[in-house]
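[1] quick one: sequence and predicted model below, then my questions.
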Amino acid sequence: MSEPQSPDNQRKRNYLPAERRDMILSLLTRQNVATVPELATLLNTTEITVRRDLAELGNAGLLKRIRGGAMSVGSDDAPQPSTNVSRTARFESGPASAAAPDVPGHVANAAPGITTNIAPDAAAPAIRPDAQPVIGVMLPEPSFFWPGVIERMAPIAARYGLQLTVRESSYDEGSPDDEIMAGLTIDQNLCGLIVAPNSHPESGKRAWDWIERAQIPTVVIERDQPPLGTCYVDSVRTNHPYGVRKAAVHFLGHGHTRIGAAFSETPTSAMIQKSWRELVDASDGRIECPFICDGIQPYDAHGVDEIVERIAATHVTAMLVHSDYLAIAIAQVLERRGIRVPDDVSLISIDGFATPSSRPLTVLRSSAQDLAEAAVTTLIERIQNPDAATRHVFVDPTLIDRGSVTDRH
């Protein structure tokens, strides 16, 4: 089996400004403090560029500037720089503590019922007698969501005697997802893939075409399949329509019926916004939504100011916001203008990963544990039952009440 690569040996690329800032915020959800040199290495850029990014994020109130770096909002811990930042990892499993049902034909020491399966044209080394099968994982950075899912996948895979090899893709339109997945097949012990294909049309089409050609057992996570595509694979997704319904019921329970909405640009924002619009339309007038703002990044000061202006002008009493950092930015601008959260405007944020280390916002949070468990077990079931009907698993998000929704006065 090929040796894991260190971050220094992996192919690096130049990140877009929006990607860099998202990665900085993502890192500060996993650790309280980051230094400028650490971030420059992570982002493959200069320290001067990092300081400019930190200044912009600091001015937006999304982090605290400290000498030599930054701290997460709301953190009072003493600076403790991280010494281990990696965007690509390999998780080595121990002995399997649980096994899938036995199926003939597995390699020596592999999990029962798991066989290697790679693209026929992949150039792969010979299987070692003691090799364990591998699940290839391709998930995008920057994101504060995916690291938690990956962290939980590793021990789940280990229960079945499987190793996990993770490769980073990108939200960028030019992400070479097809090449990344093809690279994973170089390992002849690969038995399946868990991937989140790029959501941009051209990059996404290349990824889906590759998945269809490769014929490797694949589970797609947190992505809709192309509506007219001919590739049919298993999927695991957050049940955003159900989550939006939970938010609406929570607002209504506190007497809020005039509710605005704002959405950042993410691969899941279109589904969340569609679910919200449909719910408002189906509410028979119980919910009035005077405005929906979309495509606003949390560090877009002008865009955030525009959202706050519309909140003040329309007299909404509550806001549904995706993502966390956009909710944080809106709350901070509201309070600078004397509009208090939650006394004057209640907020629910959809993501729920940034706020524990920042400000207490009621959130809709997808369970990283449940998504990881569903993805790994769905893939194993596909490997063992290749002719079974395609499955689509939906995981309901949890509403965590942190007190940013109060009774309407």
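    Thanks, I have it. Numbering: from 1, shown residues only.

[2] rest of the way, CA atoms for contacts and neighbours
    Will do.

[3] which of the residues in stretch 259-270 are buried?
    By 16 or more other C-alpha atoms under 10 Å, the buried positions in stretch 259-270 come out as 259-264, 267-269.

[4] now stretch 37-56
    37-43, 45, 47, 49-51, 53-56.

[5] also stretch 352-369?
    For stretch 352-369, using 16+ other C-alpha under 10 Å, the buried residues are 352-355, 357-369.

[6] would you map the helices across the stretch 301-409 of the chain?
    301-314, 324-336, 368-384 (DSSP state H, counting those that start in this stretch).

[7] I'd like the ones you listed as CSV, with distance to residue 28 appended.
    Listed next are the helices of the stretch 301-409 of the chain as CSV, based on distance: least, C-alpha to C-alpha, whole Å:
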stretch, distance to residue 28
helix 301-314, 20
helix 324-336, 12
helix 368-384, 18
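
[8] who wins for proximity to residue 343 among these?
    helix 324-336 (10.5 Å; C-alpha to C-alpha).

[9] which helices and strands sit right next to the closest one?
    On a contact count with 3 or more C-alpha pairs under 8 Å, 6 or more residues apart in numbering; DSSP states H and E, helix 324-336 meets helix 301-314, strand 346-351.

[10] one more structure, for comparison:
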Amino acid sequence: MRPHVGQRQAQVRELVRVRGSVRVAELAQELGISPVTLRRDIEAMVDRGEIQRMHGVISRVTASRPASTASAPAPAGGRDEGLVIGMVVPTTEYYYADVVRGAREVVEARGARLTVGLTRYLPGEDRTQADRLLSTGADGLLLTPNWNAGSPGPGEGAWTAELSVPTVLVERWAPPGHPAAALDRVASDHAHGAARAVQHLAELGHRRIALASRETPTSGRLRAGYEAAVGALGLEPAPPWPAAGPGPLPEAEAFARTLDYLCDAVTEGGVTAALIHSDTDAIMLIPRLQARGVRVPEDLAVITYDDEVAGLADVPLTAVAPAKREVGARAAALLLDRLSASGPQDAPRQHLELLPRLTVRP
């Protein structure tokens, strides 16, 4: 029989009395209860002034702690003082700058603290950073693992479902049946974004539209949305993308293949429009296309994907913009709700997909 709430809290009080301080993650494992249940007990005990908590560690109430603080009720408005949220992302530049910013705004607004670990897309570094954040007291994790296709391959990523704290995947997804598919996740619906670009170009009269995207965690979803829209709208197929080699191409070679593909698609394949991922590639490609006799937009209308710098091009470019900041904000709010003692502990897991927006520029 599992101990009831009074027994659990008595155990916590005794362990804190004997040891002085205990890490929350380690205590949950020692007591054989879920981290969420333990946090609910801890919050109640903190509110009664029986223990104190800071950065994932609970300890005895010190004599110097003011009685008014010890007995004060929990802050109103859904605040989460003392919680530490760990966030693992490839980088805090470019795409993920806004994702992290959105998460930080929500975390700090609710009185919690955000700590960030960077992977630089290095193999295995996502788990290393997750373990490091947990060892320093993170109560929950926002994870963007290094899954090349945006989702784990066979046998990859199961560790994300075995973590000792609530975890939300950010801009990553796992297929049904994979252990990580049961995690909360928040991501951009890149397939919808690509389909929206194709639809807009079709509305302008284009019947043969190409997709130019190097291999990234986003490209698979872009291609799925692009192909679905081409089929649904009855458009003519563009020339197939060049077959990939055995491994990733050097940056310069990948760029040259994209340029060659677009030139051939226009001059020989009848393509009149393209969705190019990303903005920086598009801005670099356009003058090179024009140098080879392909006029933009006369011969090739262009929509870019990401909308980071599309508006800064010589001729501002129409672009699809994922809701990056909102993704970070929604993921952080979802995780904080999971960690909150006042939140519904048995709420269903959520898979949220936010629709990118099309910004049309003349």
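    Alright, I've got the coordinates. This structure is a prediction, so every number in the text was calculated from the model and none was measured.

[11] residue 109 of the first structure is nearest to which of the helices of the stretch 301-409 of the first structure?
    Residue 109 of the first structure lies closest, by C-alpha to C-alpha, to one member of these: helix 368-384, at 16.3 Å.

[12] and the closest one, how far out from the chain's middle?
    17 Å (C-alpha atoms, centre = their mean, to the nearest Å).

[13] circling back to that earlier point, just put the helices and strands packed on helix 324-336 of the first structure in CSV and tack on distance to residue 194 of the first structure and mean neighbour count.
    Shown next, in CSV, are these (distance: least, C-alpha to C-alpha, whole Å; neighbours: other C-alpha atoms under 10 Å):
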stretch, distance to residue 194 of the first structure, mean neighbour count
helix 301-314, 35, 17
strand 346-351, 21, 27
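
[14] how about a markdown table for the ones you listed, with distance to residue 391 of the first structure added?
    Compiled in a markdown table, those are given as follows (distance: least, C-alpha to C-alpha, whole Å):
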| stretch | distance to residue 391 of the first structure |
| --- | --- |
| helix 301-314 | 39 |
| strand 346-351 | 25 |
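
[15] so for residue 151 of the first structure, which of these sits nearest?
    strand 346-351 (17.6 Å).

[16] what about the buried residues of stretch 259-270 of the first structure, which are in strands?
    Judged by DSSP state E, these include 259-263 as members of strands.

[17] and residue 41 of the first structure, helix, strand or coil?
    helix (DSSP: H, G, I helix; E, B strand; the rest coil).

[18] from residue 304 of the second structure, how far out is residue 211 of the second structure?
    Computed as C-alpha to C-alpha, to the nearest Å, the residue 211 of the second structure to residue 304 of the second structure distance reads 10 Å.

[19] what segments of the stretch 101-250 of the first structure are strands?
    134-141, 163-170, 190-195, 218-221, 234-238 (DSSP state E, counting those that start in this stretch).

[20] among the helices of the stretch 301-409 of the first structure, which is nearest residue 227 of the first structure?
    Of those, nearest to residue 227 of the first structure by C-alpha to C-alpha is helix 368-384, at 21.4 Å.

[21] what helices or strands is the closest one leaning on?
    Using 3+ C-alpha pairs under 8 Å, 6+ apart: helix 368-384 of the first structure touches helix 146-159, strand 190-195, strand 218-221, strand 234-238, strand 392-395.

[22] picking that back up, shared neighbours of residue 211 and residue 304 of the second structure, anything?
    Common contacts of residue 211 of the second structure and residue 304 (C-alpha atoms under 8 Å, 6 or more residues apart in numbering): 275-276.
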